[in-house]
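1. Just to be clear, the model below is a prediction. Sequence and coordinates:
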Amino acid sequence: MEKGMQQVMPARAQQYTPPAAALPGQHIPHGKWLWRLGRKTLLVERRAVWIGALLLVALMGLSLLAISVGSAKLTPWLALKALLGESTRMVEIMVFKIRLPRVVAVLVAGAAMGLSGCMIQTLVRNRLATPDMVGVNEGATLAITFFTLYLTLGAWPWWAAPLGAVVAAVMLYTLCRNPGEQGYLFVVIGIGVSELMRAVGEFLMSTESIVHVSSVYFWTMGNFVGQGYNVSLPVAGLLVLICPAVMYFSRQLAVLRLGIPTAQSLGVNVNRVQVAILMLAILVAALGTAIGGPVVFIAMAAPIIASFLLKGRVVPLWTAAMLGALLLLLSDTLVRVLADPHEVATGIMTRILGGIMLFIFLLRDKGQAD
């Protein structure tokens, strides 16, 4: 009789299930939401959703503040009116042509750095394994330096960054084929590759005139001065295209945190997944580097803070991306305010913040040990 009643029920009534409700007899883990999209179900970490919402609000507020500060200071309210098209022509030109493009470039680069850092740290299971530590960023920098100095292209060769990053990654993977099991070896080899790439780039710049290399050298320090949409928008578009692949491998990446034997016993093709995640992380890091240069600290700090906020329950890929954008925008805004009226590379401020953060963590660990 129940079967007959189900056949009589309208199709629309059969398909409807409340988004956050469980089916009869289905258990929802503590701290999770169950979202149903047709026949698909998705478990979502509640804490990640709330933290993501807070980070989004913080990004919006800091972006408005970053647009406000500068040589010609604006109030946040005046900047908001300009964004809504309710200000004078002069203010709108200042906001839309000068400050907003730089803010967008910083946000895109920071998100890429945070995401790639989280992928590599989780894969290698080592907090020191970041794109700026293992040679990926330096490989991207070397490629852009070479194309800028020796080929007259008429435009910034941002597209060369993935080429240099892949070369560095091939060297790295050739010398360490099991990054998940040889985390410390991976980091040590990566430092060697990074120093080699940096030395070659500095040699190339030293053979050219100062006038020719001044802009490239300033960019290699991590600089967003004059960055516009011509680089950040294509990079953002490519990152959006890469995100589905990152989402696809995120579940396997979470399983890899349990160890190689456990992942293999659960049916994960470890070698294929490691290579895929490593290549995705390298590509994302290279695209972030292409905008403002090899900025350090962001790819290391963002995943660490994200894991702390989420209590290590999930792989914090998207939280790390948002934190990377927030940290880099904070660094860029600070360096603009503190160095005004001079232009100082944002990478210098990230190094200062990185050193302070490392000092605080060392003091905390020492206090816990005592």
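-> Yes, it's here. Numbering: from 1, shown residues only.

2. hey, let's count contacts and neighbours off CA atoms from now on
-> OK.

3. Kindly provide the distance from residue 305 to residue 134.
-> Applying C-alpha to C-alpha, to the nearest Å, the value for residue 305 to residue 134 is 20 Å.

4. Looking at these two, which is more packed in?
-> More crowded of residue 305 and residue 134, by other C-alpha atoms under 10 Å: residue 134, with 25 against 16.

5. Spit out the contact partners of the more buried one.
-> Residue 134 sits next to 172, 186-194 when contact means C-alpha atoms under 8 Å, 6 or more residues apart in numbering.

6. Need the three-state assignment for it.
-> Classification of residue 134 by DSSP: H, G, I helix; E, B strand; the rest coil places it in coil.

7. Nearest spatial neighbour of it, chain-adjacent residues omitted?
-> Leaving out its chain neighbours, the residue that sits closest to residue 134 by C-alpha to C-alpha, 6 or more residues apart in numbering is residue 190, at 3.5 Å.

8. What's the first helix or strand after the host helix or strand of the one you found?
-> Element membership for residue 190 (DSSP states H and E) is helix 183-206. Per DSSP H and E, the first helix or strand lying C-terminal to helix 183-206 is helix 210-220.

9. take the one below as the second:
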Amino acid sequence: MSDKAKQLPNGYWCLRLGGWSLLLNRRATLLLGLVLLALLATALLALSLGAGSMDAWQALQTLLGQGNQLQQLMLFDIRLPRVLAVMVAGAALGLSGCLVQTLVQNRLATPDMIGVNEGATLAIVFFSLYLTLGSWPWWAAPLGAVLAAACLFSLCRRPGEQGYLFIVVGIALTELFDALSEFAMSSQPIAHLSALYMWSMGHFAGQGYRVVVPVLLCLLVLLPPVALLLRALSVLRLGSDTAQGLGVPVLAVQLSLLALAILIAGLGAAIGGPVIFVGMAAPILASWLLRSGPVPVWLSAALGALLLLLADTLVRVLADPVEMPAGLMTRVLGGVLLLLLLLQNRKRAD
């Protein structure tokens, strides 16, 4: 065994590219690969479901350019935009949920629990109802998320040290923003609200490339800063005092990570509305699968995409031919998960 191999930490691979080297956790890398394979299989299943006969093999052939004109129209213009929208939104929610949970050191701290998603929803509702823009104002969601974060930080300035206060204040802001959104929608004629109301419940039907592509590009721009801050985030798990002693600028890292998490969550909500519990379930499941090691940011993103796609596919099958929001299924599954977490915490306290 070479000296370089001996110096590798146990359970890691070293990827070398010229003068650059990257340490990869073996378990995290293998799990990420398996989840991505499951996501691909679920996407093919989702693409094969719906009006018109097309199995998974035909969907794959059509993706490769071998389908007939009807199959291409059905796949690329109707089904693929929805599947992409669900996966992008789920990945954004899972990623942002992992960042916030790790930062606040509490499993209940997710963008949908601290008012970020509802702030994004309020902005979309406001711009849709009161400004005639001619297109879906997806860009308003990050603005609303930032507004919610500003309100949250004005009431709780140190999320890493005030975890429960951070959550309680966030829940209060969630209810406030939700009430304002419902008040704004209730003041308009019901004939104008069908699409907006369904979107606010987590519905992905009708979302096309005009929204998915710019949101995806914005998310890709935000990923490199997240990657650069991952090491500091791992040190923060040891506590603020320890991280400060190791040279980590705690407040700057906390603010940067929270800002990134808020923008990512806002972009996810811009596509499918304030889908709840995905941002909570994906990081919890990722931590349970990984057991120990690095912060499971990328695994949480992949699991968020998989969970939301499974939920959307499930409601399509159960409610066929009626269209139902995927957010209804995530509420059911998320409620069960929350009860299990509360029961687990009660057993530990006893």
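-> Here it is on my side, so go on. Quantities reported herein were computed from a predicted structural model and do not represent experimental measurements.

10. Work out the TM-score between the chains.
-> With the length set by TM-score structural alignment, normalised by the length of structure 2, the two chains reach a TM-score of 0.96; 350 aligned residues with a C-alpha RMSD of 1.7 Å.

11. picking up where we left off before, which other helices and strands does the helix holding residue 190 of structure 1 contact?
-> In this structure, helix 183-206 of structure 1 packs against helix 136-150, helix 161-175, with contacts taken as 3 or more C-alpha pairs under 8 Å, 6 or more residues apart in numbering; DSSP states H and E.

12. so which of those is the most packed in?
-> Using mean count of other C-alpha atoms under 10 Å, the stretch among these with the largest mean neighbour count is helix 136-150, at a mean of 25.

13. Which residue numbers in structure 2 does that helix align to?
-> Per TM-score structural alignment, the counterpart of helix 136-150 of structure 1 in structure 2 is residues 116-130.

14. Where in structure 1 does stretch 189-200 of structure 2 align, residue-wise?
-> So stretch 189-200 of structure 2 sits over residues 209-220 in structure 1, by TM-score structural alignment.

15. same thing with stretch 287-297 of structure 2?
-> On structure 1, the counterpart of stretch 287-297 of structure 2 by TM-score structural alignment is residues 307-317.

16. buried ones in the matching stretch?
-> For stretch 307-317 of structure 1, burial by neighbour count (16 or more other C-alpha atoms under 10 Å) applies to 307, 310, 314-317.

17. From the structure, what's the count of residues near residue 254 of structure 1?
-> Counted with other C-alpha under 10 Å, residues neighbouring residue 254 of structure 1 total 17.

18. Skip the chain neighbours and tell me the closest residue to the residue mapped onto residue 80 of structure 2 from structure 1.
-> Taking TM-score structural alignment for the superposition, residue 80 of structure 2 sits opposite residue 100 in structure 1. The shortest distance from residue 100 of structure 1 to any non-neighbouring residue, by C-alpha to C-alpha, 6+ apart, is to residue 67 (6.3 Å).

19. which residues touch that neighbour?
-> Residue 67 of structure 1 sits next to 76, 79, 95, 99-100, 103 when contact means C-alpha under 8 Å, 6+ apart.

20. The host helix or strand of it aligns to what range in structure 2?
-> Per DSSP H and E, residue 67 of structure 1 falls inside helix 46-68. Aligned by TM-score structural alignment, helix 46-68 of structure 1 falls on residues 26-48 of structure 2.

21. Stretch 258-270 of structure 1 too?
-> Using TM-score structural alignment, stretch 258-270 of structure 1 lines up with residues 238-250 of structure 2.

22. Residue 74 of structure 1 - nearest residue in space that isn't next to it in sequence?
-> Leaving aside its sequence neighbours, residue 74 of structure 1 sits nearest to residue 68 (C-alpha to C-alpha, 6+ apart; 4.7 Å).

23. What distance do you get for that neighbour to residue 95 of structure 1?
-> Residue 68 of structure 1 is 8 Å from residue 95 of structure 1, where distance means C-alpha to C-alpha.

24. Could I get the buried residue list for stretch 54-65 of structure 2?
-> So for stretch 54-65 of structure 2, counting by 16+ other C-alpha under 10 Å, buried means 54, 56, 58-60, 62-63.

25. Same question for stretch 153-173 of structure 2.
-> For stretch 153-173 of structure 2, a neighbour-count test (16+ other C-alpha under 10 Å) marks 153, 156, 159-160, 163-164, 166-167, 169-171, 173 as buried.

26. from those, which two are the most distant?
-> Using C-alpha to C-alpha, these reach their maximum pairwise distance at 160 and 173, which is 18.7 Å.

27. tell me the helices in the stretch 1-150 of structure 1, going along the chain?
-> Taking DSSP state H, counting those that start in this stretch to define them, one finds helices in the stretch 1-150 of structure 1 at 2-8, 11-15, 46-68, 76-83, 89-93, 100-124, 136-150.

28. residue in structure 1 matching residue 165 of structure 2?
-> Under the alignment by TM-score structural alignment, residue 165 of structure 2 pairs with residue 185 in structure 1.

29. ok, the residue nearest to residue 136 of structure 1 when sequence neighbours are not counted - contacts?
-> In space, and not counting its chain neighbours, residue 136 of structure 1 is closest to residue 165: 4.9 Å by C-alpha to C-alpha, 6+ apart. The contact partners of residue 165 of structure 1, by C-alpha under 8 Å, 6+ apart, come to 135-140, 282-283, 286.

30. just to revisit the earlier point, with distance to residue 226 of structure 1 as added columns, please give the contacts of residue 134 of structure 1 in CSV.
-> Converted to CSV, those look like this (distance: C-alpha to C-alpha, whole Å):
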residue, distance to residue 226 of structure 1
172, 33
186, 36
187, 34
188, 35
189, 35
190, 31
191, 31
192, 32
193, 30
194, 27
